[in-house]
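**Q** Need a 3D model of the following:
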Amino acid sequence: MDTAVVLFTRDLRVHDNPALAEACAGAERVIPLYVLDPTLAGLSGNRSRFLHQCLADLREQLRERGGDLVVRTGDPVAEAIRVAREHDAATIHLAADVSGYARRRERRLTDEGERHRIAVRLHPGVTVVDPGVLRPGGGGDCYKVFTPYFRIWSQTRWRAEAPVPQRVTLPDGIAAGHLPAIPDGDSPHAAEGGETVGRRRLTAWLSSIDGYGIDAYPDVHDDLPADRTSRLSPYLRWGCLSPLALAEAARTRDAEAFVRQLCWRDFYYQVARVFPKLSTEPLRPGGDRGWRYDEDALAHWQDGLTGVPVVDAGMRQLRAEGWMHNRARLITAAFLTKHLGLDWRAGVDWFFRWLIDGDVPNNSGNWQWVAGTGNDTRPGRRFNPIRQALRFDPEGVYVRRYVPELKGIDGPAVHQPWRLPKPVLDYPGPLESHRDEAVWLRG
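**A** Below you'll find the model as predicted:
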């Protein structure tokens, strides 16, 4: 009987999972495998909790179809090869990814597979359009500017969604292994992980009831107090939802503004594919300026104690929820780099530490955009945080939600710099403000 292994990585779902679908279609027995990688453990308490919730839900989804999630701990390459050899599997399927770590893992797995005469098949599924498919004329490796990428991306024929397997049959005698207890995260109000929760949120988002949902998105996505973005980004990051299925659903609703944000996500994935040092080196030659290094200022920013209310609200939302509104991400990132003059890499690390949806392509790519070191045609743009707050939180509802010290101040007055024993800086006054062009996935 033919046997195949499906190595799950960031595709923790059964709906539109090409790797799982092809394995079930081509083999009589399938081993759905997840390897807990010690190299990635401990990077983020929030993401560890979300991941383990996703794995528990994936196990239930597979059990409903007669299978199970086989869990091992160690090096994913060594464990996948070991499981395949123990059960005479001829093929290992997995979703292709773009980070430097993921691509090294894919190369090692392919090499080890050849050595043991096990075929390794890479599949799409992490993005809407495969990161390596669209390339600019003139021999470039990837698009550096979003608008031409969006134009060709919108005209590209997308793949068909993969069918959901009706039955998953394990080999006889295989030990599924135990999932560790779900760890405590660092944010008390973080979202719950898993495909089941993600699909429930997606259904609510597509229903567009009472001013919440995809139909209202163009009018409310920047409204800080309303908080009417989809909040689907963690489920996309972990593959609980298919980005293709979401894009198809949005396109049938003629929701171009939301589809555009999914294209931004694909855009940074194709950048990260050819620029694996996106988190540590500037994309724009000479883009790094003379950053200053001030541990006290950085700590004030991290703790939400800068004295600029909207900045502090955003940073406190990050800690409380493991998530931050897209507009607040823009404001807080611009404040760190353009106002405090601190290195964008410190921001990359801090967001990556707390964000459930934190990943290399979007987190690092957007930080570089804001800092002026990345894919922005106007790297010198600046944002006035108080002007941004008055525009997108005019009555201060968002600020008072996360900065309780200011609850006694009514209306727009809450946005004036508040007094601290040791303010991080004197607010420099009005700064040049450009048309708002936030690019963080508005999830």
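**Q** only C-alpha atoms for contact and neighbour calcs from this point on.
**A** Noted.
**Q** neighbours of residue 192, just the number please.
**A** Residue neighbour count, defined by other CA atoms under 10 Å, stands at 17 for residue 192.
**Q** what helix or strand does it sit in?
**A** Using DSSP states H and E, residue 192 is not contained in any helix or strand.
**Q** What helix or strand is the nearest residue to it once chain neighbours are set aside located in?
**A** Excluding the flanking residues, the one nearest residue 192 by CA to CA, 6 or more residues apart in numbering is residue 50, at 6.4 Å. Using DSSP H and E, residue 50 falls within helix 45-63.
**Q** buried set for that helix?
**A** By neighbour count with 16 or more other CA atoms under 10 Å, helix 45-63 contains the buried residues 45-62.
**Q** before we move on, what about stretch 16-35?
**A** 16-24, 27, 29-35.
**Q** one more to line up against the first:
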Amino acid sequence: MSVALALFTADLRLHDNPVLRAALSGADEVVPLFVLDEGVRAAGFDAPNRRAFLADCLADLDAGLRERGGRLVVREGDAVAETARVAAEAGARDIHVAGGVSGYALRREERLREELEGQGHRLRVHDAVVTALPPGAVTPQGRDHFAVFTPYFRRWEREGQRSVMGAPRVVRVPEGVRSARVPARSGVKGASPGVAKGGESEGRRRFTAWRKGPLNAYEDRHDDLAGDATSRLSPHLHFGTLSPVELVHRARSAGGAGAEAFVRQLAWRDFHHQVLAARPASSHEDYRGHRDDWRGDGEEADAWREGRTGYPVVDAAMRQLRHEGWMHNRGRLLAASFLTKTLYVDWRVGARHFLELLVDGDVANNQLNWQWVAGTGTDTRPNRVLNPLSQARRFDPDGTYVRRWVPELAGVEGSAVHQPWKLPAERREKLDYPEPLVDLADGLARFRRARGLD
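**A** This is a model prediction of the structure:
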């Protein structure tokens, strides 16, 4: 009997998975393999919050495979060595994997090809698994990638996505291939207390419920901090428990302005992947430099990390991140703008902290969103500065979001919660809340001087 191997990476799902589908269609038996990769840990990507979510994903994937007569094979160690070892044990000819764009994913793919082909196996790399469109599927004339989102999105919409694939009914796994125990969330130490549940079943349940109602209002409410009206699907997209291709199709079938706004956000995700694929160094180097003499990591960055900047909406966002391993997108913009443009601290300091905590910590989206806010990336207005006070009044007008995450200010009425330093001195002393780290006007002036705008 012929055997193939499906190496799961950032595609931990049964529905609409071209990697698994190709493996099943080309062989009598398939080894569904996931490697707990020591290289990921050594590279610093093995954060506790993502490990907790991953444990849920693997448990759910294993359960889904068992319902279909199969099982998930889990190994620990070097991803390339373990994949080659399992392929040899099972007698697999073809090894299927999703294409990636990060430096680590590309190096892993290169090593896999060299190792596997040297042993007589064939590596099959599949596109449109992690993203809705493959990086490089659309390019401007004379260039290898789009550097501005709007023209990219116009081409992205015209290109269209492949058809959605169903989940397999039966998965036959060869006997005798040993597996480590599927990890459990209970064995993860150091995770944030509010990390959401992972797994394909949970992701599909969450999207179905969101599509039935909140999706309709997404265009109008996606920036509402207190309303929490976003999909919260980014962790599922990061781990691939949901297919971006399927989400585009299902959102568009629902129709309406909310669905189109959501699809646009999925296109932003693809946009960042195609930028990183073309410019791998942008994960750690300025995409467009301004000769910034950034301030380094220090006490002000510590206060930012701890949610003690003295600006309540920024602090609320940072505390949500620490508790949930997730942050509202508007909060991400405000927190990043405050660090890079008000405090003028290197964007890499903030990006590193986010990667330490975010369940959806993705190199393409995290690093390039940070660069967008810092003005070193693809933003066509690189010197824009988000004012946390005006943003708070607009997106958290009555302070509900701030009170939810900054309990010291729970008793402050109305919009005064956004400027507690204006309260009478005797009341401020009872709040146990810090004074602002910097005056906004002073921070803006410093940034403008540094960028040579004055």
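**Q** What does the TM-score come to for these two?
**A** Once the chains are laid over each other, their TM-score by TM-score structural alignment, normalised by the length of structure 1 reads 0.93; 426 aligned residues with a CA RMSD of 1.5 Å.
**Q** how near is the aligned partner of the residue nearest to residue 192 of structure 1 in structure 2 to residue 239 of structure 2?
**A** Here residue 50 of structure 1 is matched to residue 53 in structure 2, going by TM-score structural alignment. The span separating residue 53 of structure 2 from residue 239 of structure 2 equals 9 Å under the rule CA to CA, to the nearest Å.
**Q** list the residues that contact both of these two?
**A** Residues touching both residue 53 of structure 2 and residue 239 (CA atoms under 8 Å, 6 or more residues apart in numbering): none.
**Q** which one in structure 1 is aligned with residue 416 of structure 2?
**A** By TM-score structural alignment, residue 416 of structure 2 lines up with residue 413.
**Q** and its match, what does it touch?
**A** Taking CA under 8 Å, 6+ apart, we find residue 413 of structure 1 in contact with residue 396.
**Q** residues in contact with the helix holding residue 50 of structure 1?
**A** 12-14, 41-42, 68-69, 168, 179-187, 190-196, 238, 240, 322, 353-357.
**Q** Following the chain onward from the helix of greatest length in structure 2, which element is next?
**A** Ranked by residue count and defined by DSSP state H, the top helix of structure 2 is helix 257-278. The helix or strand immediately downstream of helix 257-278 of structure 2 is helix 299-306, counting by DSSP H and E.
**Q** mean per-residue distance, that next one to structure 1?
**A** Superposing on structure 1 and averaging over aligned pairs (mean CA distance after the TM-score superposition for structure 1), helix 299-306 of structure 2 comes out at 0.2 Å.
**Q** Just tell me the aligned range of whatever helix or strand comes next after that helix in structure 1.
**A** Where DSSP H and E defines the elements, the next helix or strand beyond helix 299-306 of structure 2 is helix 312-324. Mapping helix 312-324 of structure 2 onto structure 1 (TM-score structural alignment) gives residues 309-321.
**Q** once aligned to structure 2, how far is that stretch on average?
**A** With mean CA distance after the TM-score superposition for structure 1, stretch 309-321 of structure 1 averages 0.4 Å from its match.
**Q** any idea how far residue 225 of structure 1 is from the counterpart of residue 394 of structure 2 in structure 1?
**A** Counting by TM-score structural alignment, residue 394 of structure 2 lines up with residue 391 in structure 1. Separation of residue 391 of structure 1 from residue 225 of structure 1 (CA to CA): 11 Å.
**Q** Compare these two and say which is more crowded by neighbours.
**A** For residue 391 of structure 1 versus residue 225, neighbours defined as other CA under 10 Å are more numerous around residue 225 (18 against 14).
**Q** if I look at that one, how far off is residue 317 of structure 1?
**A** Distance from residue 225 of structure 1 to residue 317 of structure 1, counting by CA to CA: 12 Å.
**Q** Give me the nearest residue to the alignment partner in structure 2 of residue 279 of structure 1, chain neighbours excluded.
**A** In structure 2, the residue paired with residue 279 of structure 1 is residue 283, using TM-score structural alignment. Leaving aside its sequence neighbours, residue 283 of structure 2 sits nearest to residue 367 (CA to CA, 6+ apart; 5.6 Å).
**Q** if I pick that neighbour, what's in contact with it?
**A** Contacts for residue 367 of structure 2 (CA under 8 Å, 6+ apart) come out as 282, 283, 284, 348, 351.
**Q** all strands of structure 1, in order?
**A** For structure 1, the strands defined by DSSP state E occupy 3-7, 29-36, 70-73, 91-95, 119-123.
**Q** which residue numbers in structure 2 go with the third one?
**A** Under TM-score structural alignment, the match for strand 70-73 of structure 1 in structure 2 covers residues 73-76.
**Q** Check which residues of the matching stretch are buried.
**A** Quick answer for stretch 73-76 of structure 2 (16+ other CA under 10 Å): 73, 74, 75.
**Q** Let me see the contact set for the closest residue to the last one other than its chain neighbours.
**A** Spatially, and ignoring its direct neighbours in sequence, residue 75 of structure 2 is nearest to residue 35 (4.7 Å; CA to CA, 6+ apart). Residues in contact with residue 35 of structure 2, defined by CA under 8 Å, 6+ apart, are 74, 75, 76, 77, 78, 79, 82, 83.
**Q** JSON lines for the residues you listed, including distance to residue 298 of structure 2?
**A** Below are these laid out as JSON lines (distance: CA to CA, whole Å):
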{"residue": "74", "distance to residue 298 of structure 2": "41"}
{"residue": "75", "distance to residue 298 of structure 2": "40"}
{"residue": "76", "distance to residue 298 of structure 2": "37"}
{"residue": "77", "distance to residue 298 of structure 2": "36"}
{"residue": "78", "distance to residue 298 of structure 2": "35"}
{"residue": "79", "distance to residue 298 of structure 2": "36"}
{"residue": "82", "distance to residue 298 of structure 2": "41"}
{"residue": "83", "distance to residue 298 of structure 2": "42"}
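**Q** Chain neighbours aside, what residue packs nearest to the most centrally placed residue in structure 2?
**A** Using CA atoms, centre = their mean, the residue of structure 2 that lies closest to the mean C-alpha position is residue 360, 3.3 Å off. Nearest residue to residue 360 of structure 2 in three dimensions, chain neighbours excluded: residue 235, at 4.2 Å (CA to CA, 6+ apart).
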